[in-house]
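S.K.: predicted model follows, preceded by the sequence.
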Amino acid sequence: MLIVEIIVSFFLLLGAFFALAGSIGLYRLKDFFTRLHGPTKATTLGVGSMAVASAIYFSFHLEGISLHEVLITFFLFVTAPISAHFLAKAARHQRIHEDKGHPDSD
């Protein structure tokens, strides 16, 4: 069981690192389109890694594969790019410029 705990710890630390990196990117980047990469790329990978860690942990401590965590991970990786695409499309429709970050700024 030590190997399972090491694997779970690895995925938790990896997930925490990517979630922190995505959050810092969301805070530090200057405009809407670059800020969009933080939550859609790094944070999605971070939360996905934490969900994988949870699936591994509960699969070994309960009987069988933990279906809840597998479904959460699947829907997370499917819906995050779609929502990012819709946000970027809406920003383009609102004419949010890449350098200013608010509508119709020159």
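M.R.: Sure thing, it's come through. Numbers count the residues shown, from 1 in each chain.
S.K.: going forward, measure contacts and count neighbours with C-alpha atoms only.
M.R.: Will do.
S.K.: sticking with the most centrally placed residue in the chain, tell me its helix or strand.
M.R.: Nearest residue to the geometric centre of the chain (C-alpha atoms, centre = their mean): residue 44, 1.2 Å. Using DSSP states H and E, residue 44 maps to helix 44-61.
S.K.: next up, a structure to set beside the first:
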Amino acid sequence: MHTLPLWMEWAVAALLVTGGVFTLVGAIGMLRFPDFYMRLHAPTKATTLGVGGVLLASLAVSWWRGEFGVPELLITLFLFITAPVSANLLAKAALHLGVPSKAGQPPTNQPKPGEAP
């Protein structure tokens, strides 16, 4: 069995803690945000980064042990490809169904009265 040197243990621990913090922020965002569109950001942004940190820690340990880390690379690849695509499809479906948003209307780029265009 290969033991990790102290610096590698600290690096892996830092990646795990960082991943855990991002995942926690994503979970809190799912609870705290007021509507569907805002809640969509929590799993697609913060939780993806959280799982990415945990996978990087696992990849570092497997590389140190002399393994190539194919499962970690495949999980990372599929996660970073499917999370944005699924979030985009969910947002489009919500827009199509007319799910209301509490964010309000975005600002327009029209000049205010009395301003030059």
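M.R.: Looks like it arrived, so ask away. Quick caveat, the model's predicted, so the values are computed rather than measured.
S.K.: which residue in the second structure aligns with the residue nearest to the centre of the first structure?
M.R.: Matched by TM-score structural alignment, residue 44 of the first structure corresponds to residue 48 in the second structure.
S.K.: surely its match and residue 83 touch.
M.R.: Yes - if you go by C-alpha atoms under 8 Å, residue 48 of the second structure and residue 83 touch, sitting 7.4 Å apart.
S.K.: what ranges do the helices span in the second structure?
M.R.: Along the second structure, counting by DSSP state H, helices occupy 6-32, 36-39, 41, 47-64, 70-97.
S.K.: and residue 57 of the second structure, what's its match in the first structure?
M.R.: Checking TM-score structural alignment: residue 57 of the second structure goes with residue 53.
S.K.: residue contacts, the residue nearest to its match when sequence neighbours are not counted?
M.R.: Spatial nearest neighbour of residue 53 of the first structure, excluding adjacent residues (C-alpha to C-alpha, 6 or more residues apart in numbering): residue 8 at 4.7 Å. Contacts for residue 8 of the first structure (C-alpha atoms under 8 Å, 6 or more residues apart in numbering) come out as 53-54, 56-57.
S.K.: now the corresponding residue of the second structure for residue 8 of the first structure: how far from residue 19 of the second structure?
M.R.: In the second structure, the residue paired with residue 8 of the first structure is residue 12, using TM-score structural alignment. From residue 12 of the second structure across to residue 19 of the second structure, the span is 10 Å (C-alpha to C-alpha, to the nearest Å).
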